[in-house]
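Undergrad: coordinates only, sequence not included:
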């Protein structure tokens, strides 16, 4: 092994604890090192361990940080990268036979561990920036702990971070000791520059950058959520003189990344993503501008949309960003949000394992032999719902068998280092479209930041001609072509078919002619942006779609024009035919529908629908449009009111007859007429009165007219119908017709007195009473005084209790 013992290490804040770190690892096997950015933990610690004769692998969460860390360590050693210090990222490996310190991405180390669970030739794994809680890093930690428990008890694990939850990390690592290194920092002032009304965040950030350049010396480090925002802010700052505006994110060519990380001759403004929070050191920074936004993985399981979402930065993240201004002297941090909102920011960023789509994690767990992950020790266990959804996707791709065990195809997909959906598109797309076409489309889908077009075909045409992002896309296309198997036959599938192979549930059809809204097979509606050439397509194969909070539909970000034939081929497992009988448009609609998921592709009238389905549709119609669909004569309405009165007055066995009760007990009163009905017109022929009579309790049927008579004979000899529609039964009757009555009739077996609405000779209300004796004594004299002058031809005796009742005048 190459000797590092004589290597002089620079005097950085982590240097005093390097010996303690090595000793703790030797004694306990696991250790936690908490050290702020700029202390040298990423570069000095691995070199110090190598000085003790150990072979070290450093796992970084990002490719940019992986390359930067390797270059910095190689510089300290005085060699080129690839000699004693090397690195490996997907598609790029720079190392040699003398390499003893290798920096790799967490995801790549997971793949290496799957191929070699003993991790042969490695003495120490350094898990850098654990606090960021990336999904690959959490999985890597769980697998390393499992390998250490079973196969490699001598494997040493060191977790390093700037703001790690040390207690929890030490617990996960089996009671590991926790060491601290203190950074030499300077005070940082916080200034709040929120957006003006109607101002976009990019404009606010550009304004803050200009303020920082005017008020501070040194360079300005700006935090933005993604490459798109970086491009827009760079355009807004294009007029700056004597200042270099440099982007910094993981998708840039290496030369551009190096420019942002080197001290230059002129002042510079570095426009960075969250990669610069802790994984990298940007020299010369005296001011930080923070947009307050971050881009994280999110999954909308219900709508079938997964991808990156822009969220507010956490308080811990904001503090870490601000701290970048205080590394070389007093600094200032400009925050693009109101000061009063700072306390409302989440305390810490949500771990990716709780929010991300877990199909890839599910495949790695299946390859490890524990599909549900229950045999592993986790920082945070994978949530069962998203993990089960991942298993379902993998079964559909043929990566898992029905018992959840990984298949040979699944292992092949995992080896490609792609998301399982993209691995499926590469494997099957190669057979259908050829190796070159499949690898080019998959390379685009795996890194859609290489294009701003929404149309896959247009994006591919531009990338093939050359331009921004072409070199990276071509490198990845060649890598994928080298990993995929040569096709046994040459197909003629287009780009849309390869997209649909990855996302069959995202084939989409236009909802209506000239509409920008499409319905995906998953059931989610998405909208094509204004001006996109995709708006002319009847069908789409959607690759990327997202939904803003509160938006009615998702938005298509990348898709390819398709057709029904393609949808039927690729989404064949989602194809189904079923009889659809439902209440629609005010009548029963009976059709045989052919669907791709939620998309109806064909619909024909059904001649002989299932009677049970028809009955269910009619019931839905009654619930939606009301019981008025059946025939309600005046007799039926009065019968319902009488039964309802007895239910209210006496209770059981008299049934409730409100709408909800009648709809919930259709079998008791509408059968058999309902079973013979086939459409709305049949309902209109059903007599509600006949059905209601079935509800009268058999034991009480003989007493029905006694308990709730339809009408009552008054002293004049008239027979008058009782009104049961209100809270109390009412008898509307003229005053002269009840002369001689001393008490009102009692209903419901003597429990409820009839309410008399006493009318004038013209039929207008004169008085209301259910106590005739009291009315004749006290109320009648006033009524007599009011009415005798208006109706002189009618009798108005002074003693109505002894007068003869009449329907006529005095004559």
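TA: Nice, I can see it. Computed from a predicted structure; not experimentally measured. Numbering: from 1, shown residues only.
Undergrad: Every contact and neighbour count from this point should use C-alpha atoms.
TA: Fine.
Undergrad: Distance-wise, check the nearest residue to residue 285 once chain neighbours are set aside relative to residue 663.
TA: In this structure, residue 285 finds its nearest non-sequential neighbour in residue 219, 4.5 Å apart by C-alpha to C-alpha, 6 or more residues apart in numbering. Per C-alpha to C-alpha, to the nearest Å, residue 219 is found 74 Å from residue 663.
Undergrad: For the two, indicate the residue with more neighbours.
TA: residue 219 (25 against 19; other C-alpha atoms under 10 Å).
Undergrad: The more buried one reaches residue 269, doesn't it?
TA: Yes: judged on C-alpha atoms under 8 Å, residue 219 makes contact with residue 269 at a distance of 5.9 Å.
Undergrad: got another, please set it beside the one above:
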């Protein structure tokens, strides 16, 4: 497949990251791997894939940590390119694929690419892989970085680009580069519009032994409605974005806001709603539409950009996977969101002008939250990861250049599980049964 010809000027119109295109091009002239950092909403996910596709032969694969983000990014690029979705630009997620032989930029989830690599370790026909949202430190993304570093030792023509809103760029550049020369870093920053910070601590606890309390959700909804009323009086074209830890809390806050009876268009945004509804939120609204209150999960923290937002209401809570030592499996827990995540959430209010954030905690609790998210590989069950690495031929990640090694104790437990399932042999290599299990996107058990 010859290099694509994308109209970068048209695609990048109005996007801040358009100013960094020449710098990315210069980095690609000197290196087969590049690290790109830029704030959410600047346009890196929209511009970097067609830029790379215009310079390299072969398909460009772009990974996203979530299905909704992969679909949305593909739809947006296809729209800006003026081509039908599934033609020059497509996507593949679990259970859904809109791409064909002529597709030049394909958005996928990291899990889809990992399992594709087990069948095609050399990535035949692929000219570049762009790994987006690396800062989230999802386990599948970390594994991809390790596997792709090994592929590049055999294919020096394969371009690898890692992109993130916030990350330790120097550390990642060392992993993606060579022993002697780290990958070049393109750091695109933009002057931020003013952000007003307000604090609205809840009179009741946010969490109890069952999870998020109903009283706290009442508080978040009340704060949202009051602030939205004030906002639309001053800025009728502005929208409100509310961050909740999960789909259940999104639905509960949305119900409470609707019950308040105001003439707001209340929308939910998370991975469980139909794609058409997701697209409607991301498209924004016309001046004739009612002001919107969008309640979302961390999905809109950096993976998706919602236009028109000038106020963010943040629960300052996150839901993330964590290994249950008693069961030896991974479950979901809810706790204080890392401060870096809260900063990204607040930044959604200042993408198009001055904005405000209301954090539903007190300043002391906020300051006590973790500074950054813990990498998933440090806290989740590793059975699926260990099986994938065994199928790849690198048991335990041996020989792979990864950002962090797999924790020894968790890895030993995972290997014991795989032995019990007959998925690996005594030397840690995948058996026929193990390879069959690896093709199923769920826990090997």
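TA: Arrived safely, thanks for sending. Predicted model, so just to flag it, every value in this text is computed and none were measured.
Undergrad: After superposition, what's the TM-score here?
TA: Between these two chains, after superposing, the TM-score reads 0.91 (TM-score structural alignment, normalised by the length of structure 2); 420 aligned residues with a C-alpha RMSD of 1.5 Å.
Undergrad: what residues are up against the residue nearest to residue 285 of structure 1?
TA: Residue 219 of structure 1 makes contact with 213, 267, 268, 269, 270, 284, 285, 286, 287 under the criterion C-alpha atoms under 8 Å, 6 or more residues apart in numbering.
Undergrad: Neighbour-wise, give me the winner out of those residues.
TA: Neighbour-wise, the contacts of residue 219 of structure 1 (other C-alpha under 10 Å) top out at residue 287, 30 neighbours.
Undergrad: Where does that one sit: helix, strand or coil?
TA: Classification of residue 287 of structure 1 by DSSP: H, G, I helix; E, B strand; the rest coil places it in strand.
Undergrad: Counterpart of it over in structure 2?
TA: Aligned by TM-score structural alignment, residue 287 of structure 1 pairs with residue 311 of structure 2.
Undergrad: Tell me how far its match lies from residue 285 of structure 2.
TA: Relative to residue 285 of structure 2, and taking C-alpha to C-alpha, residue 311 of structure 2 is found at 16 Å.
Undergrad: just residue 19 of structure 2 next, same as before
TA: 27 Å.
Undergrad: Between those two, which is the more surrounded one?
TA: Comparing residue 19 of structure 2 with residue 285 by other C-alpha under 10 Å, the one with more neighbours is residue 285, at 17 against 11.
Undergrad: Neighbours of the counterpart of residue 117 of structure 2 in structure 1, how many?
TA: Aligned counterpart of residue 117 of structure 2 in structure 1: residue 113 (TM-score structural alignment). When neighbours are defined as other C-alpha under 10 Å, residue 113 of structure 1 has 18 of them.
Undergrad: What helix or strand is the counterpart of residue 174 of structure 2 in structure 1 located in?
TA: Alignment note (TM-score structural alignment): residue 174 of structure 2 maps to residue 171 of structure 1. Using DSSP states H and E, residue 171 of structure 1 maps to helix 166-172.
Undergrad: what does the helix or strand that that helix is followed by correspond to over in structure 2?
TA: Downstream of helix 166-172 of structure 1, the next assigned helix or strand under DSSP H and E is strand 178-180. Under TM-score structural alignment, the alignment places strand 178-180 of structure 1 onto residues 185-187 of structure 2.
Undergrad: Give me the contacts around that stretch.
TA: Residues contacting stretch 185-187 of structure 2 (C-alpha under 8 Å, 6+ apart): 20, 23, 24, 27, 34, 35, 36, 37, 38, 169, 170, 173.
Undergrad: which element is residue 51 of structure 2 on?
TA: Going by DSSP H and E, residue 51 of structure 2 is part of helix 44-55.
Undergrad: That helix maps to which residues in structure 1?
TA: Using TM-score structural alignment, helix 44-55 of structure 2 pairs with 41-52 in structure 1.
Undergrad: so what's the most centrally placed residue in structure 1 up against?
TA: Closest to where the C-alpha atoms of structure 1 average out (C-alpha atoms, centre = their mean) is residue 300, at 2.2 Å. With contact set as C-alpha under 8 Å, 6+ apart, residue 300 of structure 1 has these partners: residue 306.
Undergrad: now for it: what does it line up with in structure 2?
TA: That one, residue 300 of structure 1, aligns with residue 324 by TM-score structural alignment.
Undergrad: do the same with residue 395 of structure 1
TA: Looks like residue 395 of structure 1 aligns to residue 419 there (TM-score structural alignment).
Undergrad: can you check residue 510 of structure 1 too?
TA: So, by TM-score structural alignment, residue 510 of structure 1 is left unmatched.
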